[in-house]
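K.L.:
Below is the sequence, then the predicted model.
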Amino acid sequence: MPDTLIVNARLVNEGREFDADLRISQGRIEAIGSGLSARDGETVVDANGRRLLPGMIDDQVHFREPGMEYKADMATESTAAVAGGVTSFMDMPNTSPPTLSADVLENKYQRAAGRARANYGFYMGASNDNLEAIRTLDPLTAPGIKVFMGASTGNMLVDDPDTLAGIFREAPTPIITHCEDTPMIDATLAKYRAEYGDDIPAACHPDIRSREACVKSTRLALDLARTHGTRLHVLHISTADELALFTPGPLVDANGVRKRITAETCIHFLRFDRSDYARLGHLIKCNPAIKEASDREALIDALASDVIDVLATDHAPHTWEEKHNPYVRAPSGLPLVQYALVAALELVREGRLSNAQVVQKLAHAPAQLFDVKQRGFLREGYWADLALIDDTPFTVQRSDVLSKCAWSPFEGTTFHSRIAATWVNGQLAWDGDRIVGEPQGRRMEFDR
């Protein structure tokens, strides 16, 4: 593994921006400093003042394997991820079969080995009948346990009160939740189907997957967590209404104490709103739904004020044909890993977040929240998972999309930064134009 020296970089790390060089050796960051001299045989990369960030840790993706490889798989989606500066991902359990046992969990790790271009971790799922598997889960084998407290596929909607209490009481890892109240959604959907049949207008989606359904379910999750002292992370907050339920402040305070209840939003809630359904239709249909412009603005402010702790993607690709079905058959989810980081950096250009805040939400916080070992920071001795940012505008073209579904909701969007290079475990994985070398992703380790 050849050593690499990155010189003249603008490092963004742990609340600071500073000029420095960074040396990679044996896959790790060996040194950070000024005036580092090149060694014989070392590859030298001149950053020319460009920003060097820790790679994004995306704690919420659906790479569809096993069972739905016709629309995505670990190889294709991790390729799109590293092209977008995402160097680690945590994949959801609602696959086929669902990840409801230690054996199925381990099978997903085996599938990723040698194929994933980014580092990987896989969640254990919860159902109404796998409490024993959750109770006995080795906490070193999964970043967390995913509980669907809203609609899900297969056997993964957990709606039994006793089971929910048991999961929150006995989970050996953080619990992550999808919070929407299914009975409320079903009742509203029935009213819209009575009026429109199957072809409900896409703009009705945020009324069907309503803010009231989100708030009710989120309240329940927080009540359970407080009752049982659970470490709880609520995914994809989509409404301004939910923000008052969470405590503002840093994820880890000055005394090293970590929040026990945390919140996350996703990049699509920050770049789209209800007005975009007229243009994009089911391409931006997702659960929870993209809602009002006022919700978008409140979510951005909540990131800046540390009410929301993590920014992720909920990358969930579907085929173009599936997305153009009538409403009741058009699946929810959209592909996002390739353009999430550059979309987040637009918020810096717009004056809404700083570079340091983007890095905190995309890299540091997921590492801290899930106890990720030696990733997510620019620190000597840590794995060299890096993204180099070039402030050169580009416009997203369909021909550039690397996800297997081969489309993006950002087509035609001009971003003002691009990913000039991505390193995974010290190896160049993306050179700004193309994928480089063989897959270098490793199984993530958790320091618990």
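P.N.:
Looks like it arrived, so ask away. Numbers count the residues shown, from 1 in each chain.
K.L.:
alpha carbons only for contacts and neighbour counts from here, please
P.N.:
Will do.
K.L.:
Please name every helix or strand in contact with the longest helix anywhere in the chain.
P.N.:
Longest helix in the chain, counting residues (DSSP state H): helix 211-228. Applying 3 or more CA pairs under 8 Å, 6 or more residues apart in numbering; DSSP states H and E, we find helix 211-228 packed against helix 161-170, strand 175-179, helix 182-196, strand 232-234.
K.L.:
Show me where the stretch 51-200 of the chain has its helices.
P.N.:
Using DSSP state H, counting those that start in this stretch, the helices of the stretch 51-200 of the chain run over residues 74-83, 102-112, 131-135, 161-170, 182-196.
K.L.:
and the shortest one, how far out from the chain's middle?
P.N.:
For helix 131-135, the gap between its own C-alpha mean and the chain's C-alpha mean amounts to 25 Å (CA atoms, centre = their mean, to the nearest Å).
K.L.:
next, the one to line up against it:
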Amino acid sequence: MKTYLIKNAQLVNEGRIFRSDVYVQDGRISQVAENITLTADETIDASGKYLLPGVIDDQVHFREPGLTHKGDIFTESRAAVAGGVTSFMEMPNTVPNTITQELLAQKYEIGANTSLANYSFFMGATNDNLEEVLKTDPQNVCGIKIFMGSSTGNMLVDNQAVLEKIFKEAPMLVAVHCEDEATIRANQQKYDEQYGENIPMRCHPEIRSAEACYKSSSMAVELAQKHNTRLHILHISTADELELFRNNIPLAEKRITAEVCVHHLYFDKDDYETLGSGIKCNPAIKEKSHKAALLPALLNDKLDIIATDHAPHTWEEKQNLYKKAPSGLPLVQHSLALMLDFYNRGEISLEKIVEKMSHAPAICFDVAERGYIREGYWADLVLVDLNQEQTVAKENILYKCGWSPLEGKTFTGVITHTFVSGHLAYAEGRFDEGKMGERLLFTR
């Protein structure tokens, strides 16, 4: 592998910003020092730029296998890398669902052959695959995924006895999608009676309500406390749920952690008027009061991780009426840009962004040798120019689906270089696809 010398960067790492050089050799961060004089195959002058550890996105849907008209591991990992995301953890609701060890192994093979970013894949739980779930290796699989709310696909786990067994016997982190199905169905029936087929998109957060989220999340927390499960609740979207989480102990000591997604921080119910199904997702983007509670909870460490729940659908699919328009939106190329927008507004520091998008996922999932700029760690690195602007437009969107709810938005802060496991995968708008990413490993 080539050696790289990054000169004069402003490093954002472990709560500090400081000027430093970084030397990359054999895929690793070989040296971090103020003035490195070693010879390298390529030297990058990072004067005026910020060097961040690569973003680890713990929740994406890259749609392969079975749904590759929407996205695939190659296209979506490429978009991720362009956005500064160097590692991802992908969900099991593909076709077929990833619910056996054989199907899980097949996904890892696709990742090894086609993912430009580092990768891991969740093992999916159902009402009747406990035996397969318990075979999952904690050292090379990111976690077990439970849909406690059907969302997309047919993976709803609603058998209480099965839930008890998974929470009791899971050998690793259990990640859950929490929305109470019975509450949603009752709400849906009311809106069906009122509107028939013409339900307005703005009703989505009333159908997939805050009550449905809290009811399911609180049950998951109760089960985890009962069985001492390592529980991670995905995409928190309500103010109500925040009382379920602690911020008075270090992240590494938490048994119950929570994630917030960029779209729940950025959009609110008023945006349905202009964006409609373009922001329809599960759990729903909700009222301003809920959005207003999420960023403070992130800053005070009740919420631990920032992710995307990147979930592409074709524009044609999204143009259906409410009940047929699928839920999910593509975001992985723009998550860091979104958070830099909050930084430019003075609402979050660069150090906190790095903590929540790089350090915290590494701690939460026990990711081996990633998430920090440390000597000996894998060189997952992102250079950002905060003096440049970028406008999201069709011609620069890399998602296979070809659209974004952020089209027309201009962000200050451009990712200029992305290193994935020491390989310069993206530089100044160009990709080097000569080396794929690495499989994530875990110190459990």
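P.N.:
It's in. The shown structure was predicted, so the numbers you read here are calculated from the model rather than taken from an experiment.
K.L.:
Give me the TM-score for this pair.
P.N.:
Once the chains are laid over each other, their TM-score by TM-score structural alignment, normalised by the length of structure 2 reads 0.98; 443 aligned residues with a CA RMSD of 1.1 Å.
K.L.:
how about the longest helix of structure 1: buried residues?
P.N.:
211-215, 217-218, 221-222, 224-225 (16 or more other CA atoms under 10 Å).
K.L.:
Looking at these, which is nearest residue 29 of structure 1?
P.N.:
Taking CA to CA as the measure, residue 29 of structure 1 sits nearest to residue 225 out of these, at 37.4 Å.
K.L.:
before we move on, the earlier item: out of the helices of the stretch 51-200 of structure 1, nearest to residue 250 of structure 1?
P.N.:
That would be helix 161-170 among the helices of the stretch 51-200 of structure 1, by CA to CA, at 23.7 Å.
K.L.:
hang on, the earlier thing: what's the most buried one of the helices of the stretch 51-200 of structure 1?
P.N.:
helix 74-83 (a mean of 27; mean count of other CA atoms under 10 Å).
K.L.:
so what secondary structure elements neighbour it?
P.N.:
Helices and strands touching helix 74-83 of structure 1, by 3+ CA pairs under 8 Å, 6+ apart, are strand 418-424, strand 427-430.
K.L.:
so how much does the longest helix of structure 1 differ from structure 2 once superposed?
P.N.:
Comparing helix 211-228 of structure 1 with its match in structure 2 after superposition yields a mean distance of 0.2 Å (mean CA distance after the TM-score superposition for structure 1).
K.L.:
Report the angle between that helix and strand 175-179.
P.N.:
Angle of helix 211-228 of structure 1 versus strand 175-179, following axes from the mean of the first three to the mean of the last three CA atoms, to 10 degrees, is 150 degrees.
K.L.:
Report the inter-axis angle for helix 211-228 of structure 1 versus helix 182-196.
P.N.:
Using the same axes, to 10 degrees: helix 211-228 of structure 1 against helix 182-196 is 170 degrees.
K.L.:
if I look at the residue nearest to residue 19 of structure 2 when sequence neighbours are not counted, how far off is residue 17 of structure 2?
P.N.:
Nearest residue to residue 19 of structure 2, sequence neighbours excluded (CA to CA, 6 or more residues apart in numbering): residue 10, at 4.4 Å. According to CA to CA, to the nearest Å, residue 10 of structure 2 and residue 17 of structure 2 sit 6 Å apart.
K.L.:
who has more neighbours, the two?
P.N.:
The neighbour comparison of residue 10 of structure 2 against residue 17 (other CA atoms under 10 Å) goes to residue 10, with 21 against 16.
K.L.:
Is the more buried one in contact with residue 50, as I believe?
P.N.:
Yes - taking contacts as CA atoms under 8 Å, residue 10 of structure 2 lies within contact range of residue 50: 4.6 Å.
K.L.:
Now do the same for residue 412 of structure 1: its match in structure 2.
P.N.:
Here residue 412 of structure 1 is matched to residue 408 in structure 2, going by TM-score structural alignment.
K.L.:
How many residues are close by its match?
P.N.:
Neighbours of residue 408 of structure 2 using other CA under 10 Å come to 12.
K.L.:
Ok, residue 354 of structure 1 next?
P.N.:
With neighbours defined by other CA under 10 Å, the count for residue 354 of structure 1 comes to 16.
K.L.:
what do we get in structure 2 for residue 317 of structure 1?
P.N.:
When structure 2 is aligned by TM-score structural alignment, the residue opposite residue 317 of structure 1 is residue 312.
K.L.:
That match: what's it in contact with?
P.N.:
Residues near residue 312 of structure 2 by CA atoms under 8 Å, 6 or more residues apart in numbering: 61-63, 70-71, 328-330, 399, 401.
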